[in-house]
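Participant: Provided below are the primary sequence and the corresponding predicted coordinates.
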Amino acid sequence: MTFFLLSGALFRLNHTIKHIKLSPHFPVFSLFEKKFNMFIFLLLCTSITFTRALDCPGTAFDPPADTTKLTWYPNDFTNSTPPLFPNNFNCIYRINVPKGWSANIKLTMSMTIPPDRAVSVRVTDQNQFSEAVYSATNENFYFAAGQGNIKLNSREQNVRFGFSVQWYQIPTTFNPYYGSVTTATSQPSVWWAFSGSPIQIKAETRVSLVVTPPEDDEQLQNLRGMMIYDGPSWDAPCLGNALQVIKLQRQLVSSGQYMTFNQLRPSYPTGRAMLIFQDYQLSKDIVQYQGISFASLQDVGSISMNGVLGPSAITTVANTPTSGAEYLTSLSGSGNLDVYIGSKTSTKANLITSYNLNNTASYLPQEFLGYVRTYVFTGTDASLNLTHLSDQFSRNSFVGRKGFFASRYYKSGTPSLYQDVYDYIRAPTNSYFTYSFNLRAADFVGNTTLRIVVTNGAKTTYDQTFTSTRVPTFNSEVQALGDDLSVTYKTYGYSTTGYYMDYEIKSSNNYNILAVISFCLFLLVSMNILFVISLFVSHLLAYPDESSRINCNGSVNWDGISDTYPVTTYYPSYWNESNDAPFYETNQNCTWNILIPFQKYILFTMMADVDEDSSLVITDCNKKTETVMTSDLQPYVFVGTFFTIDLTVGSGNSTSFGFKIQWIDYPSTNSSYYTVSKNSSSLIYDGILFGNAETITAETQVSIVAFPSIWPDCTPLLRLSLVFDGPDINSTYLGTLYQSLRSGKPIISSGNQLTVYSFQEDYFVGPIYIAQDYYNIQNLTEIRGITCMSNASCPVTMNAANGPVSAMTLNIGDGDEYITRLDMSQGALLKVYIGTKKIDTEDNMIASYNVNQSKTNIPQKFNGNILTYYLEQGTALVELAEDSNYTRWNDACDGRDGFISSINYGFSTTIQNTTEYIGGLYPDQMFAFNLNVSFVDISNGSNLIISFQSETGKKEYIFSSENPMQNRIISDIGSTMTVDYVTNGTASSTGFYLTFKISSFQTTSSAYVNTLMVFVLVLISLL
């Protein structure tokens, strides 16, 4: 319509010009007419282009012939800033998804949000579930088979809008993980919401699903690709996605016995989002159901529960099945709260405690263990707070407090290996209480012990250890006076049902501290210290109170030029580190440009607590930024010519900020020199002497990858380790190790030299980094250094959507680590290298995994100081562990494949001795072991001994220089397999490598029984 109106108007104008041209008084109009006609043509073309770019399609979007290509709307939008749509533009963009396919939509839009929050963009999936969108940048939406749509109504809101669509075919082979839930079990089936293969769950009645969100809100969008199907495969009707389950705050329920979960392509990390499956018979009366996750160790915040329409529940999941606790710190409302270890059950066999909300003050805080905890509320409304901080439980003592200690899986329904626990309650300094405790239950299997101790300062007032031969008196109250009550329950590897003990703090006596305070007051008066007190009061009067807020609106420059250094400046001037940071007026922008004189550097510290609607951004001389929400005097070092502090205070009134700047003379350094090349080993650096710089020279360019500290609180100190592009610290500044760690990108020299130097001895914690030649990592889009903080679970997510990625781990202490779980997308291939990956050789690749191998070849143990995990395409979740007790590495099972290698296989070293053991859980379990010894070094007196233990004895296969064992393929039967590699301790060896396959084996007696049964059945049929 726009085209026709415009063309009509221009035609009439052109006709008028032609009429004017006929007059002899206008001879120049012949030339003008030509130019005008050209103008008309260009204008019409512009009109046509504009109309097509922002046209509302009359038909739906269908998959193109080449589904590897993206479909864009508008057609001139390709990941740039989307076009501005005219006011009151209305359109519904329909997207068809054929059966057996899915669609990924990446939406980008912005708008002026009106006061009534009227929606301009709404995305509706194939099930007609609708989401309003107010802002998005490449945000992921997914449609399953059917038709979804995006509705645009620009109103008058300055809407910029664009999206891309790509269709993906679902694999034709359905090869799922299997799980089951029943009404008899109290523990739900828990899965990570990130899986390269589908998950099929079978229930006794119907399947119920609850989802806990990821800790990072940015990963919430990726849960839209986690589709749930109402049946045994992905051919069943789609019930929705995981994000919808979270938003609806309800459990998702299958119509029959089966539910299937599948992650659509492209798959992106979902953090610690967890899928909690249980039989619907257990949870059918719950109306509101929320999955809760902790974003940090701090309080999760106030959780609201509404029971007006029926029972309300929340479920939380620990970091691992063997570690982690949470603490209920407050509870208010009207009604009752039941707490279950596991799922809610009708028998309440796993109910660990209940609360009447009218009487909770003396029963909190309380610790809850287990892997899954379910809080069920009945009543009108409730509000509760949870935290992971144990101090609120252990150091919060007051008269009248009541509670309990229990092992991790007490009341879980079955005995567990993971019942070991240590708990304590400690009195405030110079206080003590009468602790009253009552042991209700304890299971003493094998060597299990329970020790209860009460101490009063250095004196022990109660200390009893109970065992299977010294059983305690249950349900009998014991009292002891002291300042610390502790309980230790140890099972020494036995499965037990755990223990339970309740306690009460009945009285206190604080006369000691009162006497000290009275005596100190007497001394103060007698020594006439009033003058000192007056000085202190005057200082308080000089320091503004909270109502006096800072107005810093605008920009200032500070140069720090002085005749002598160091120079120290505080802002505000009356503030210093011993005081709380001052508060700021609302709705202002403040900028400090801090100039750095030649041959000086800056040590910067601050105290900050920034409101949610405010921001504090620190920018260095390379324009690299860091957004700060809280800081407690964590140090920064800045070099170059300047750095910038930008504070934007919003409408919130709780932003506080104060900082200290010290201009310091540039240091003189000594250098240590190292070299790396394309084919050399990488350089591991795990600490330096203060004052020394490390200068690294490469064959091409130098690459550095930083690792977090093994002490998480010390990782920010990597801000003090600076990297320079050349032979010394006077070279161009590139960045800090902390910046490299946060970005997932290496620091790369422009030439063949690079220098690392750590400032500030007082704060120093030796940095950990790996230096290598850039030639070997040039194709990577991401490379991360991983430090595992947990012995049991260290999840690493890898996404190669934009190109190959890698993750490196360091095992400098014991030199081993385990993959305990591996989830991969279809077509992905994960390679594992001992050391760093090199482009020109695969000699140090120790293993590779596809989707099928990720199910049969895990768990797996790896040896080596450096391990590199390399993913060229697709996605992978690699769950690592440092402690074999949490891995099941030593457990034999049917269908298991893997390999065993010496500690430093492939490297010539004297440190190669290795012992590995794999066997069944019970002595009468027999397995068929099939081994292929692909490499063994038996020189210099080294021996490889492989033995199999069975009921008939031990059988050994020995590889040595005297017995070289030409046949390296071994098949044997046994309950256990032991592999020993022993060197003479002085000569070097390159070790050994073997692969194994394990299958279950039926014993002769069992086979005889089966044969006899068949004979009997045949005989009966003949009669």
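Facilitator: In hand now; what should we look at?

Participant: Could you use CA atoms for every contact and neighbour count after this?
Facilitator: OK.

Participant: What is the subsequent helix or strand relative to the helix or strand harbouring residue 900?
Facilitator: Using DSSP states H and E, residue 900 sits in strand 896-901. Using DSSP H and E, the helix or strand that follows strand 896-901 towards the C-terminus is strand 914-919.

Participant: Give the buried residues for the very next helix or strand once past that next one.
Facilitator: Once strand 914-919 ends, the next helix or strand along the chain (criterion: DSSP H and E) is strand 927-936. For strand 927-936, burial by neighbour count (16 or more other C-alpha atoms under 10 Å) applies to 927, 928, 929, 930, 931, 932, 933, 936.

Participant: Same list, these, but as a markdown table with distance to residue 771 please.
Facilitator: Formatted as a markdown table, those follow (distance: C-alpha to C-alpha, whole Å):
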| residue | distance to residue 771 |
| --- | --- |
| 927 | 45 |
| 928 | 45 |
| 929 | 42 |
| 930 | 40 |
| 931 | 38 |
| 932 | 36 |
| 933 | 34 |
| 936 | 31 |
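
Participant: which of the residues you listed lies closest to residue 816?
Facilitator: Nearest to residue 816 among the buried residues of strand 927-936 is residue 936, at 19.9 Å by C-alpha to C-alpha.

Participant: mind checking how far that closest one is from residue 991?
Facilitator: 6 Å (C-alpha to C-alpha, to the nearest Å).

Participant: now residue 29
Facilitator: Residue 29 is 94 Å from residue 991, where distance means C-alpha to C-alpha.

Participant: hold the first one in mind and look at this next one:
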Amino acid sequence: MFWFGFLLIFPVFGEESTQPPLVNACLERQDLNPELPINISKTVSFPNDTNITFLENKGCSWAITIPNNYFAILYINASVPIGGSISVTQSPNHTEKFVDHHVEVALLFVAPSFNLNWFSGNSSKGSIHFTVNWQSFPENMTTQNYTLERNSSSIILDHEDTYTPVVFHAATKVSILCLPGTQREEDTYLRTGIVFDGPDLNSPFLGSLYSIMRSQSQLISTNSTVTIFSIVPIVSHHHVIVQDASMYQNISQIIGLNVNVSAVEIIKINAQSGNSVVFTHNNNPLIDEYLISVDLESGNELQVYFEGLSENQRVATYSTKNNRTHLPQKLQGRLRYYVLSSGNATLSLTRDKWKANWEKAFSGRRGFFTSKYWKSDNKQMRSQQDSFHFIGKEERNATEFRFSYRFLEADLSGDNNIHVVVSDNVQRIHYYDHRTSSEYTNDTEWYSHYGHSISLVYSSINAQSTGFFAEFEIDSASGNYSFWFIFVIVVSF
């Protein structure tokens, strides 16, 4: 019954109190300690007397103690006047402030303590009522353990993965990011996700998943180990991204973005204060992300990374020199990072290939093809590297182009294979390139052929594949015809 009651508590808005109390309600500072031994059924309430007043322009604070192996549930029901506020703080990295007209919210805290602060503003009509209940952590919980290497792929957890403690051991320090949920009303559930600065639940409090999401920054451990645990198991659509912090230095801002499946997202990045990062996550193998356009100032660059921010995970760089020819671009995989080091930029992203015009061929276009999870060192992802690419038109009156390509990386071990086809506008094959472990294994030469479309299929038959990376160029076919036209004239003459 206790847990059911907690699950029903969410932020709501309502009418303000209208009966001004008659006397001062609280002191400037008060200490609130649980009686020992702790009775988990007991709740401490404030105030005990309803006939009280909170004088205007007065502040009150409570320091609330929590023993090891326990957590506290704070429930607040308050009317906050204009200019007033409520704030709750747990050092070192968690503060929430409420200035809504009516506040009703449940919050979780862990050892050793937290502070609750009330300021009445310029009115005596406000009021705050709260309860505190101390609960013990469950016993004999199963712990998950992960090791984070330098330059390795990030570990991605669903919120549900943190219902039991998850311990991360990094080569240097641990960096934690949290992606907002697809349903914003679920963001409050992240308050139950606590990050401990060490190997267990008695380690110092470092922050909450909610504070990470709201801060637009990463949370970094003091040492090489952290523990993440969601105290109350509430289902939500959030993801936690964890990696070794060596790749995430000198970042002034990092923001997680959910890209709408059918819309075009316009993202503005400001890097006036230093490196600014936008990251996106996609766990659906049937959906890809497309970078449609990049508008930025001359001299600035936007860099795109897969899986992490080490140099070997960078896949593309865009500037005013190539942002017209090298886009749109299909960007596959789980995690993409868009990094701007200076100035301002505006990006257009979508997960709809038709809105991206991905299959449209035009003279001067440049780009690349990759396998589904290229750059990932996750074993599960490496078993799902199959991918298909197509650019051009298979219809009458389509324009013919010269399609050029080369493979810079290709895992053709075992039975892995690649098929490249250049066709005309009625699907007749002009050129067919089949690559296996016994053919073209290390061939990085450019190949060029004329047609109306190019398609590429990569099949990863092996249980583990590192995938492939290929560059392509599309140019006008008119140069080919000009040669034959001149040749015919010379022969005729």
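Facilitator: Noted; the coordinates are in hand. Fair warning: this is a prediction, and the values are worked out from it, not measured in the lab.

Participant: ok so, going back, neighbour count for residue 29 and residue 991 of structure 1, which is higher?
Facilitator: Between residue 29 of structure 1 and residue 991, counted using other C-alpha atoms under 10 Å, the more crowded position is residue 991 (30 against 17).

Participant: Identify the residue of structure 2 aligned to that one.
Facilitator: Residue 991 of structure 1 maps onto residue 467 of structure 2 when the alignment is built from TM-score structural alignment.

Participant: Tell me who's in contact with that match.
Facilitator: 370, 371, 372, 373, 374, 382, 385, 409, 410, 411, 460 (C-alpha atoms under 8 Å, 6 or more residues apart in numbering).

Participant: where does residue 678 of structure 1 land in three-state SS?
Facilitator: Here residue 678 of structure 1 takes the coil state, with states given by DSSP: H, G, I helix; E, B strand; the rest coil.

Participant: any idea what sits nearest it, other than its immediate chain neighbours?
Facilitator: Spatially, and ignoring its direct neighbours in sequence, residue 678 of structure 1 is nearest to residue 773 (5.6 Å; C-alpha to C-alpha, 6 or more residues apart in numbering).

Participant: same thing with residue 110 of structure 2?
Facilitator: The shortest distance from residue 110 of structure 2 to any non-neighbouring residue, by C-alpha to C-alpha, 6+ apart, is to residue 71 (4.4 Å).

Participant: Figure out the helix or strand that the alignment partner in structure 1 of the one you found lives in.
Facilitator: Matched across to structure 1, residue 71 of structure 2 falls on residue 601, judged by TM-score structural alignment. For residue 601 of structure 1, the element it lies in under DSSP H and E is strand 600-609.

Participant: Tell me the helices and strands packed up against that strand.
Facilitator: In terms of contacts (3 or more C-alpha pairs under 8 Å, 6 or more residues apart in numbering; DSSP states H and E), strand 600-609 of structure 1 is packed against strand 630-632, strand 636-638, strand 656-665.

Participant: The aligned residue in structure 1 for residue 88 of structure 2: how many residues sit nearby?
Facilitator: Aligned counterpart of residue 88 of structure 2 in structure 1: residue 618 (TM-score structural alignment). Applying other C-alpha under 10 Å, we find 17 residues neighbouring residue 618 of structure 1.

Participant: I'd assumed residue 646 was in contact with residue 618 of structure 1.
Facilitator: Yes. With contacts counted by C-alpha atoms under 8 Å, residue 618 of structure 1 reaches residue 646, the gap being 6.5 Å.

Participant: give me the stretch of structure 2 that stretch 432-450 of structure 1 matches.
Facilitator: Alignment note (TM-score structural alignment): stretch 432-450 of structure 1 is unmatched in structure 2.

Participant: Fine by me, we can end here.
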